[in-house]
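[1] Quick check, what structure comes out for this input:
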Amino acid sequence: MFITTALRNIRRNFSYTFLNVFGLGLGVATCLVIFLVVRNELSYDNYHKKADRTYRVTLNAIDFNPSVSMAIAPAMRSDFPELEISQSWFRYGGMVKIGEHRYNEKGYFFADQQFTSIFDFQWMAGNARTALTAPNTVVLTESMAKKYFGKENAMGQVIRLDNAYDLKVTGIIKDQPANTHIPFLFLVSFETLAKELEPAGMNFYAIMGGTTYIVVPEHYDVDQLRKRIPSFIKSHWGNDIAKDARLPLQPMLDIHYDTRYLGGGASPTVSKNSYKALGAIGLLIIIIAAINFINLSTAQSIKRAKEVGVRKVLGADRRQLIRQFLGETSVLVLVAVVLGTLAASLFLSKATDWLEINIGPAALADPVVMLFIGGLTLLLILLAGVYPAFVQSAFNPISAFKNMRAPVVRGFSLRKSLVVVQFVISQLLIIGTLVVAWQMDFFRNQDLGFNKEAVVSFPLPDRSKREIIRQQLAADPGVKEMSFSSGAPGYSNNFAPFSAPDRGLDKDDVTELKFIDEHYTTMFGIKLLAGAGLVPLQGVDTLNQVLVNETLIHKLGIQNPQEAIGARFKGVGRTLTIKGVVQDFQSESKHKLRRPVILRYNADRLYDVSVKLQSGNMVKTMARIDKMWSTMFPEELFEYEFLDDHIANFYRQEQKLYTAFRLFAGIAILIGCLGLYGLIAFAAIQRTKEVGIRKVLGASMTSIVYLFSKEFIWLIVIAFCIAAPIAYYMMDNWLQNFAYHISIGVGVFLLAIAASFIIAGLTIATQTIKAAVANPVKALRSE
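    Here you go, the predicted model:
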């Protein structure tokens, strides 16, 4: 009976039912998508059976470094035999050759045999215990095996890596889930290059990208292990290193979220708070959707007051009425949840593309997700149904017949409070979106200290051909300038300690070291503040004369760049003399403060080419460079990267957050507008006679619009007073994640409240103008 009554009521009030179901369904779809995204991002690496006992050994001398010397793992195996220890080396890229086919691949590991016992992989072929034991062996992921060999059996086949290693395929594993901090395309046995790394790798500070993982036994006291680390360092490398260096043990389940190690891992790090904030947005959206349902349901209860009165006169008790109204709510909620789930399955692929996360619609069939949907359905029935059911069932039959408005006086007061909550949430999201947008603009447009526009970089395989390449590039009309170096600004791949005991700087500080030619500072527009540039002469004196940045001379206690010329300090194992001082420039993301930088000439270390292109047809210019490069290096594949794209990658996680804020804040505001639209439409119908009388007495359209708008103006102001301090606190904390960030000014809040007025005003105007221009005679007759 309840379902029949519910269906009749839906047909009778179809427009309000549609607003309710659409708003609630949209909220459910958004909440589901957010739940899947947050669940994916907060479950990094937890599919490994030993995940809770696995730690990465990291280095903290002055800064946090996820890589350690290749000497650490052998020494730990000797001193800590109770641990499982694995050594690996991540490579960002390499060229794979299969017959005549060549591929530039991104991301693979040189890994020892323990790597496959610490991490869980699904083996399709090969023996997990022995696949990486011998040198010159490789384990492919399923997608790489299909890419290289198609339907042919990949086992036993040979691939050539970087024109240096012929690797036999000894295993095939399933592609890894997207939520791992070690994404890779294939694993090469560590023994393949172990002997090459040994001479340099025994030094404690020989950091070449090596990573060491350990697994502790069950019920093992990790704190005791941490206390033994200092004596371990001292016994192997001496007291001088032990007094400054530490080897923190980083839990594997924390790696993806530990932003102290920015830029040092195979997968970018992101603060957990970012996804907790996204989860909070999902919760706020479902709250807004539930508020809409409550508001519209209690508003419509005025129309059903007479129905309740008749039922009570005919003997219905309150419990029957509560069950009826909860039953009607349950029908609407179930319809909304079904539609929302379907919408989520359709929208999920697009949303995850925008957020650069790999989650398919099949994730909705996961038992945990289905349990979440069931719990969400029950919660919505309780949130959206209990209060309206109790309000409607409490109507006094006599009052209901005498005055249909009387029973809902308290309900209307609650609706005002709920509308305030909606505006608070909307303004929180608007302010948050504005702050993230302005911070992203700061990333993109603030001065980096160098010119990144139209600059492309690519590696130089054979440095003996450098001058030939220089001549050919200089002859290309599309090339404006060029420079050879160890890396353009924004590429940080060499670091060294420096000190100046005679200036009181006894403790080593971490310095970025760049090897450059004489054109580097000019091409990148790095301003020379004092002294002279470097010259391309090879010799001890020239090698010892360097350019430094402002931060380095400030570390030396020198404020005036002119006074720094001729000053000496210790770095890269020798005494260096400052020949010139350049303006600070940003080599890392703005999460970190600018480091001291040493710019030094060394012809043997100039293995990267940077080219500034002429404005115009850059595509044709790059095609000519590709042809020239491929002719000179026929065994290699030409690969390049624009500098501005590389810098944009620093902030990929923030860009994802900004995209999420814009997307989900827009949906939250849309849902709020639907509810507001429904309330105004209902109010306009309820006050049809009043509007007609006012018009007959000469009221203007403006006064009619103001009549409906005035109470919402105050509600927006109240909501702003609540939202502003909360938003300031939350977004100021978020900005503290960056060494360089904007300040939250008054403009953000003025824009937020203005946006709230505009959004609410447009929503209200669509209905109130319609009521204001209606024929008053028709309005009075309708009553």
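
[2] going forward, measure contacts and count neighbours with C-alpha atoms only.
    OK.

[3] Provide the count of other residues in contact range of residue 416.
    Neighbour count for residue 416, taken as other Cα atoms under 10 Å: 15.

[4] which residues sit in contact with the closest residue to it other than its chain neighbours?
    Distances taken as Cα to Cα, 6 or more residues apart in numbering put residue 715 closest to residue 416, at 7.4 Å, once the chain neighbours are dropped. Counting by Cα atoms under 8 Å, 6 or more residues apart in numbering, residue 715 touches 416, 419, 420, 423.

[5] one more to put side by side:
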Amino acid sequence: MLRNYFTIAYRTILQQKSYAFINVMGLALGLAACILIFLVVRNELGYDSFNRKANRTYRVTVHGLDYNPSVSFAVAPAFRTDFPEAEQVSQFFYQREGQVQVGNEKFLEESYAFADGQFPQVFDFEWLAGNPKTALQEPNTIVLTETMAHKYFGDADAMGKTIRLDNEKELRVSGVIRDLPSNTHLNFNFLVSWETVRKDMNLTDFWSIQGGYLYVVLPEKLHPKRVEARIPAFIRKNWGKEIAKGAALLLQPLREIHFDKRYLTQITMPRSKETIYGLAGVAIVIILTACINFVNLATAQAVRRSKEVGIRKALGAFRGQLIGQVLGETTLLVSMATLLALLAVLAFLPFTKPLLDIRLDASQLAEPAVIAMISGIVLITILLAGLYPAFIQSGFQPIKALRARATDTSVGGMTVRKGLVILQFAITQVMIIGTLVVASQMDYFVNQDMGFDKEAVVSFWTGNKADVMRQKLRDNPGVEQFSFASAGPAFNFNFTPFSSPELGMADDDVTELKLVDENYIPMYHLEMLAGEPITKKAEGDTSNNVVVNQTLIRRLGIQKDADAVGKRVRVAGAQAIIQGVVRDFQSESKHKKIRACVLTYNSKAFWQTSVKLKPQNLRETLAKIEQEWSELNPESIFRYEFVDEHIAKLYNQEEKMYNAFRLFSGIAIVIGALGLFGLVSLMAVQRTKEVGVRKVLGASVASIVLLFSREFIWLMLIAFVLAAPLAWYGMDLWLREYAYHIQIGPAIFLAAILVTFVIAALTVSYQSIKAALVDPVKSLRSE
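    So this is what the prediction gives:
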């Protein structure tokens, strides 16, 4: 019996190739998108789960004036002493950039870290060489990732080889590990033993936070709440009552680090779970759209095949047999689509890294969980796409079917097929609105005014002989302006307490501290609202005048900018006088509100040089700057970064998710267009006689096109009424994740309905014009 069903299904598909092609392609696209989204969501929700102790591992963070993922280096040794029950307590000191020299070759590498000997016991890295228990115990040792080992030493054994770091540390390779999985919050290309730098670090001051991360592994039966309850006493014992009043140490679960948006100043930006669930929702929408296509085409085809059903019923076929036949056809089509989907997924996997910043490989498709997921999706697709057409087709009455009077099932005058078309249009419009909102927010992130001039500005490490470099920049005809500072407006490295007892603010708040020269404010076009800008200080000048932003003076309770000039504040424990106020500018991403900020002159902290270039001969100017800088720093590699590119990196996570939504929204729209194309094609075949009669009676091509289009226009408008509020609600929730965001205006909804109309018009017009141009004689003769 089953063989007979599939034989009939195979022959039916051969007879109706265009119908089968549209269905298979729509289902294949839907299944491929679903499988890819499942792999992406599985990857995201599985962050750091490769560690066997993941459920017992915590990052120690500090909550004082803000949530900070880093803690003082003083915490680790004290924690080991006061919490001996902890299985591991490990120090990790992240570095954004370092220069590596192997032989005569030099490399400027991003992302490495200093880690202590317990770090390999906390995280389950795959060791290709070396002993994880001893590799990071001794000073001047380094553990490389597989990629770095191959980069530096090729196919040769890296163990025991020497690497020079930052022109000062000679390091011996003591281990090689497999590259980190893509779903970990850690990010490093190599690890240097903590003992190499421990003697140079401040191991006593609780507030000396320099970017160190602290991880602890607790015993299985020890609840973290019991440890946190003892932490206030731990702080009082080691650092005194005053610090205990203003700070708390928290235990952040390892598997929550990737999703905890309280901590933004860390190695990688967190990503909200809501966004991941939203992507999973897109997968559901896509497979639902593909199934709606199938149902629409199958029910339309069922009406067309009503005589066949009538003959089968007249010859004694049972309803169950007819249902089995339809499900057999559906299973065959879905199986073909699944094969194509898997091939498409395999072809796309190499592009997941550049597009989505996620490493996926073909081996994951063979994992039991993935196989079970694919099997589940295929089964659900067969049931969703096959059951309704099967019941419709098997339910035709033989007499009506043989008289060609079988029709769609209707509820309150609305056929189920029309209802499904409305649902499909609504899904398409929700996807279009969502994509437009995300695109607008991304444009807002990168291109909206941040309160300073970022165009054609490059930043680089100042290096040695800053005074000589200053003169060379002054003589460079391609340089418009330049400034030396601890950090530019889009870089935030230094934070410090501030207060003002004379203004009634006795408790400390937190402010960003930027140590800048006299060119900083004019070069970045920071707007002075009151007072005087930063001026150069002579050697020995002990005055401490500062320029502050609007947020800081509002924290002090001052409403008028001019009233702040001359007021005294305490910044980093020292008295200072406000000499000027600048308009707020954005130093961090728009995930967070603008912080209080203090600008002051300090020539000893001019670590970063920023240069505004003239638009003419940019490459020549940069080449000259590199040449002159390299002459002053012959042992170092020159590296620069455009400020606008740095700002774009702040939204790297959003950019990758935007790519994902754009890709999968496009797939959903294509699937919808395919279904509409097939549906209009079947309508044209079913109404061949009607079109012929209308043409004989003088109907124009335009009127025939309008005949086919009119029904879909109304369905599209009904769908928009349903889709608009749903899309607004969902995207408004997403936008609330950001401190600064766009407002969803009517233009986005108007664009969505226009895009939907254009897609539908192009799809419907092709087939309706084709039907209208057929010779009516042939149409009537064929009937």
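
[6] List the TM-score for the superposed pair.
    Counting by TM-score structural alignment, normalised by the length of the first structure, the TM-score of this superposition works out to 0.97. Behind it: 778 aligned residues with a Cα RMSD of 1.6 Å.

[7] before we move on, the earlier item: what separates the residue nearest to residue 416 of the first structure from residue 91 of the first structure, distance-wise?
    To residue 91 of the first structure, residue 715 of the first structure is 57 Å away according to Cα to Cα, to the nearest Å.

[8] same thing with residue 444 of the first structure?
    28 Å.

[9] Kindly report the same for residue 459 of the first structure.
    Residue 459 of the first structure is 15 Å from residue 91 of the first structure, by Cα to Cα.

[10] neighbour-wise, which of these two wins?
    Neighbours were counted for residue 459 of the first structure and for residue 91 using other Cα under 10 Å; residue 459 has more, 19 against 16.

[11] Apart from its chain neighbours, what residue comes closest to the residue mapped onto that one from the second structure?
    Matched by TM-score structural alignment, residue 459 of the first structure corresponds to residue 461 in the second structure. Closest residue to residue 461 of the second structure apart from its sequence neighbours, by Cα to Cα, 6+ apart: residue 608 at 4.8 Å.

[12] Residue 237 of the first structure now?
    residue 204 (7.0 Å).

[13] Give the equivalent position in the second structure for that neighbour.
    Under the alignment (TM-score structural alignment), residue 204 of the first structure pairs with residue 206 of the second structure.

[14] For residue 76 of the second structure, see how far away that match is.
    11 Å.

[15] So for those two, which residue has more residues nearby?
    For residue 206 of the second structure versus residue 76, neighbours defined as other Cα under 10 Å are more numerous around residue 76 (20 against 17).

[16] corresponding residue for that one in the first structure?
    Residue 76 of the second structure maps onto residue 73 in the first structure, by TM-score structural alignment.

[17] quick one: contacts for its match?
    85, 86, 87, 212.

[18] residues contacting residue 100 of the second structure?
    Shown in contact with residue 100 of the second structure (Cα under 8 Å, 6+ apart): 106, 107, 108, 109, 163, 164, 165, 166, 167.

[19] Which helix or strand contains it?
    strand 88-102 (DSSP states H and E).

[20] which element follows that strand toward the C-terminus?
    strand 105-115.

[21] Specify the angle between that next one and strand 88-102 in degrees.
    Interaxial angle, strand 105-115 of the second structure versus strand 88-102 (axes from the mean of the first three to the mean of the last three Cα atoms, to 10 degrees): 170 degrees.

[22] The first structure: matching residues for strand 105-115 of the second structure?
    Against the first structure, strand 105-115 of the second structure falls on residues 101-111 (TM-score structural alignment).

[23] after superposition, how close is the matching stretch to the second structure?
    Its matched residues in the second structure lie on average 0.8 Å from stretch 101-111 of the first structure after superposition (mean Cα distance after the TM-score superposition for the first structure).

[24] Could you check that stretch and say which residues are buried?
    Residues of stretch 101-111 of the first structure classed as buried by neighbour count (16 or more other Cα atoms under 10 Å): 102, 104, 105, 107, 108, 109, 110, 111.

[25] any idea how far the second one is from residue 199 of the first structure?
    Look at residue 104 of the first structure and residue 199 of the first structure: by Cα to Cα, they are 29 Å apart.

[26] who touches residue 62 of the first structure in this structure?
    Contacts of residue 62 of the first structure (Cα under 8 Å, 6+ apart): 244, 245, 509, 510.

[27] neighbours around the alignment partner in the second structure of residue 186 of the first structure, how many?
    The pairwise alignment with the second structure assigns residue 186 of the first structure to residue 190, based on TM-score structural alignment. Residues near residue 190 of the second structure, counting by other Cα under 10 Å, number 24.

[28] pretty sure residue 190 of the second structure contacts residue 148?
    Yes: assessed by Cα atoms under 8 Å, residue 190 of the second structure is found in contact with residue 148 at 7.5 Å.

[29] picking that back up, which element, helix or strand, includes the residue nearest to residue 237 of the first structure?
    Using DSSP H and E, residue 204 of the first structure falls outside every helix and strand.

[30] my guess is it contacts residue 71, does it?
    Yes: Residue 204 of the first structure is in contact with residue 71 according to Cα under 8 Å; the separation is 6.7 Å.

[31] Touching the match of strand 105-115 of the second structure from outside, list them.
    Taking Cα under 8 Å, 6+ apart as the rule, stretch 101-111 of the first structure contacts 86-97, 132, 183-190, 192, 266, 637, 639.

[32] who are the neighbours in contact with the residue nearest in space to the middle of the first structure?
    With distances taken as Cα atoms, centre = their mean, the residue of the first structure nearest its centroid is residue 653 (2.7 Å). Residue 653 of the first structure sits next to 268, 270 when contact means Cα under 8 Å, 6+ apart.

[33] can you pull out the helices in the stretch 451-600 of the second structure?
    Secondary structure of the stretch 451-600 of the second structure (DSSP state H, counting those that start in this stretch): helices at 466-475, 520-523, 550-555, 561-564.

[34] Rebuild these as CSV, extending it with distance to residue 51 of the second structure and mean neighbour count.
    Below are the helices of the stretch 451-600 of the second structure laid out as CSV (distance: least, Cα to Cα, whole Å; neighbours: other Cα atoms under 10 Å):
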stretch, distance to residue 51 of the second structure, mean neighbour count
helix 466-475, 46, 14
helix 520-523, 46, 20
helix 550-555, 42, 19
helix 561-564, 53, 18
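
[35] and of those, who's closest to residue 376 of the second structure?
    helix 550-555 (53.8 Å; Cα to Cα).
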